[in-house]
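# with the sequence up front, the predicted model follows.
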Amino acid sequence: MQPLSRLATALALGAATLLSLPALADEARYNQVALRAEVSQEIAHDLMHVTLYSEAQDDDPARLAAQITRTLNDAVKQARAAKGVSVALGSRHSYPVYDDKRQQITAWRERAELRLESADFAALSKLTGQMLETLKMAGMDFSIAAPTRKRHEDALLKDAVTAFKARAQLATEALGGSGYKLVSLNLNSGGFQPPMPMRMAKGMAMMEAAPTPEIEAGTSQVTINADGVIEVQMP
């Protein structure tokens, strides 16, 4: 009896599978089209980044480290006194200096960075000019602040959806469809824009010569991509 029972169960399962095939066929989707729409906007940089550094050499590494530390401490104190300027210590490293034959260490050289950031370009520019009396400049960059980027990306989301709808309608008409259904839609930003290098009226040398140089912060492009799939309905 057990073999007959197993055979009956197998036949029942096979019949159920055959009956479900039309339902699966009905669920299959055809006339699907993948589309992309992209919208972008140029956004003015509203953050200024300056990297300064102190570098010195001495035959006594302990004395050298103490000298660099004093210079950095004074610089940090000066920077913290400036309103609206964020201060952070950057990289710091030392390395030996060898003789001509590279057999003996003749001295030690150390370099330490100080990083400044502010939305007040004039204040940071003035502070940088003052601090160049004791430090040197490693670079100046500009970027878009995270809240600013998010605000503009949120505004562009609606534009991206509108652009996607327009493309979906064009594709539907091109295929001779009577309408379309939205299968999927992904909205993504164009990715992180790295800080832009400094652009100044008379180049880097001007920063060394004047406390308040003329600065052009520039812009970066914020982009929103709308990637999706539609199903065109045929008449």
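Yep, it's here.
# all contacts plus neighbour counts: C-alpha atoms, from now on.
Noted.
# what does stretch 17-32 rub up against?
229-233 (C-alpha atoms under 8 Å, 6 or more residues apart in numbering).
# go on, stretch 130-140?
Stretch 130-140 has contacts (C-alpha under 8 Å, 6+ apart) with 48-54, 71, 75, 197-198, 208, 211.
# please flag which of these sit within helices.
71, 75, 208 (DSSP state H).
# closest to Asp58 out of those?
Here the nearest of the ones in helices among the contacts of stretch 130-140 to Asp58, counting by C-alpha to C-alpha, is Thr71; it sits at 14.7 Å.
# quick one: contacts for that closest one?
Counting by C-alpha under 8 Å, 6+ apart, Thr71 touches 54, 134.
# any idea how far Ala112 is from it?
10 Å (C-alpha to C-alpha, to the nearest Å).
# again, but for Asp120
Asp120 is 25 Å from Ala112, by C-alpha to C-alpha.
# could you find the closest non-adjacent residue to Arg92?
Ala112 (4.1 Å; C-alpha to C-alpha, 6 or more residues apart in numbering).
# nope, Asp159 is what I was after
Val39 (6.8 Å).
# now do the SS call for the one you found.
strand (DSSP: H, G, I helix; E, B strand; the rest coil).
# one step back: mind listing the shared neighbours of Thr71 and Ala112?
Common neighbours of Thr71 and Ala112, using C-alpha under 8 Å, 6+ apart, are Ser54.
# list the buried ones in the helix ranked longest in the chain?
Once the chain is assigned using DSSP H, the helix that runs over the most residues is helix 146-174. Within helix 146-174, the residues scored as buried using 16 or more other C-alpha atoms under 10 Å are 149, 152-153, 156-157, 159-161, 163-165, 168-169, 171-172.
# just give the nearest non-adjacent residue to Thr51, would you?
Among residues not flanking Thr51 along the chain, Arg115 sits closest, at 4.5 Å (C-alpha to C-alpha, 6+ apart).
# use this one as the comparison:
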Amino acid sequence: MTNLLRSIRTLPLLAFLIAIPALAAPTIIELSSEASRPAINDLVRATVSAEATGTTLGELSKQVNSLIAEALKTAKAFPRVKTQSGNTSTYPIYSKGGKIESWRIRSELSLESGDTAALSELLGKLQSSLGVSNLVLQPSPETRKKAENEAMLDAIAAFKARAKVIADAFGKPYRIKQLSVNTSGNVVQPLFRATAKAMMADAAPMPMEAGESQISATVSGQIELE
């Protein structure tokens, strides 16, 4: 009987202790914010290529190498344009009977510059003998990083503002429990594609508008209402 009375007296205390964690459980809220900043496309990358088709690989190789060598010679007059040799590929061309009847050799040259006008002028000269297979305008690493930092600060400020609105609605202070930051951005790739067969008659500079890219930052995380 004594043990039973002790158990009955203990039950309210145990119930109170069990209820404490539920009453003290913090309120966790997930939210996110986003911001973007413009970044000038002050870096241009282009790929030019030389192609030749025929039956003798040795002659084709000489022809393609000669075109690339001439392009490098022309590019030397533009010191602000960086040049780098790219891929060289050899493709067999098959007849209807499945036999190799000729070959095609393609060699690339990569160009890069922060001087849009200089690269535009160089491309205009190179198009008399080479094809332009790729052209991309984008922010330089320094310009992109600056825009990323500014976008991140804007996104963090927006996150804190939204957190305050939520906390004020509950009438409670808050603390940031978890936070992650991600950035992204687009590059401008003009709708331009040409081959060595589509050569320009003159050496006019290639029209090119640098424009801007939008660099975005996203902040997501959790806040805890105290």
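Great, that's in hand. As the structure is a computational prediction, the values presented were derived from the model and not from experiment.
# tm score of chain vs chain?
Overlay of the two chains. TM-score (TM-score structural alignment, normalised by the length of structure 2): 0.80; 205 aligned residues with a C-alpha RMSD of 2.7 Å.
# rewinding a little: what span of structure 2 is the helix or strand following the longest helix of structure 1 aligned with?
Beyond helix 146-174 of structure 1 in the direction of the C-terminus, DSSP states H and E gives the next helix or strand as strand 179-189. The aligned range for strand 179-189 of structure 1 in structure 2 is 173-183, by TM-score structural alignment.
# with stretch 61-72 of structure 1 instead?
Taking TM-score structural alignment, stretch 61-72 of structure 1 hits residues 57-68 over in structure 2.
# mean per-residue distance, the matching stretch versus structure 1.
Comparing stretch 57-68 of structure 2 with its match in structure 1 after superposition yields a mean distance of 1.5 Å (mean C-alpha distance after the TM-score superposition for structure 1).
# contact partners of stretch 187-198 of structure 1?
If you take C-alpha under 8 Å, 6+ apart as the criterion, stretch 187-198 of structure 1 is touched by 139-144, 153, 157, 160, 215-218, 220-227.
# buried members of those into ChimeraX, please.
Here is the ChimeraX command that selects the buried residues among those (16+ other C-alpha under 10 Å):
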select :140,141,142,143,144,153,157,160,215,217,218,220,222,223,224,225,226,227
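# the most centrally placed residue in structure 1: what secondary structure?
Centroid-nearest residue in structure 1: Phe192, 2.0 Å away (criterion: C-alpha atoms, centre = their mean). Here Phe192 of structure 1 takes the coil state, with states given by three-state DSSP.
# against structure 1, where does stretch 137-156 of structure 2 fall?
Alignment of stretch 137-156 of structure 2 against structure 1: residues 142-161, by TM-score structural alignment.
# repeat that for stretch 208-225 of structure 2.
With TM-score structural alignment as the criterion, stretch 208-225 of structure 2 aligns to 215-232.
# how far does the matching stretch sit from the chain's center?
Computed by C-alpha atoms, centre = their mean, to the nearest Å, the chain-centroid distance of stretch 215-232 of structure 1 equals 13 Å.
# which residues in structure 1 form strands?
Using DSSP state E, the strands found in structure 1 span residues 32-44, 47-58, 85-98, 105-118, 136-143, 179-189, 196-197, 199-200, 215-216, 219-233.
# residue range for the fourth one in structure 2?
Alignment of strand 105-118 of structure 1 against structure 2: residues 100-113, by TM-score structural alignment.
# name the residues of the matching stretch that come out as buried.
Using 16+ other C-alpha under 10 Å as the test for burial, stretch 100-113 of structure 2 gives 103-113.
# what's that stretch in contact with?
Contacting residues not belonging to stretch 100-113 of structure 2 are listed as 43-57, 60-61, 64-65, 68, 80-95, 119 [C-alpha under 8 Å, 6+ apart].
# which position in structure 2 pairs with Gly90 of structure 1?
So, by TM-score structural alignment, Gly90 of structure 1 is matched to Gly86.
# what about that match, distance to Thr47 of structure 2?
Plainly put, Gly86 of structure 2 is 8 Å away from Thr47 of structure 2 if you go by C-alpha to C-alpha.
# neighbour count: these two, which is higher?
Set Gly86 of structure 2 next to Thr47 and count neighbours by other C-alpha atoms under 10 Å: Thr47 wins out with 21 against 14.
# that one maps to what in structure 1?
In structure 1, Thr47 of structure 2 lands on Thr51 (TM-score structural alignment).
# which residues does its match contact?
By C-alpha under 8 Å, 6+ apart, the residues touching Thr51 of structure 1 are 113-116, 137-140.
# of those, which are reproduced in structure 2?
Contacts conserved in structure 2 for these, counting by both residues aligned by TM-score structural alignment, their matches' C-alpha atoms under 8 Å: 113-116, 137-140.
# from these, which two are the most distant?
Within those, Glu113 and Met140 form the most distant pair, 12.8 Å apart (C-alpha to C-alpha).
# show me what Arg37 of structure 2 aligns to in structure 1.
Aligned by TM-score structural alignment, Arg37 of structure 2 pairs with Gln41 of structure 1.
# quick one: contacts for that match?
221-223.
# how about CSV for these, with distance to Arg29 of structure 1 added?
Formatted as CSV, the contacts of Gln41 of structure 1 follow (distance: C-alpha to C-alpha, whole Å):
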residue, distance to Arg29 of structure 1
Gln221, 37
Val222, 35
Thr223, 31
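# tell me the one of those nearest Pro3 of structure 1?
Set against Pro3 of structure 1, the nearest of those by C-alpha to C-alpha is Thr223 (66.2 Å).
# burial of the closest residue to the closest one other than its chain neighbours, as a residue count?
The shortest distance from Thr223 of structure 1 to any residue other than its chain neighbours is 4.2 Å, reached at Ser40 (C-alpha to C-alpha, 6+ apart). Applying other C-alpha under 10 Å, we find 17 residues neighbouring Ser40 of structure 1.
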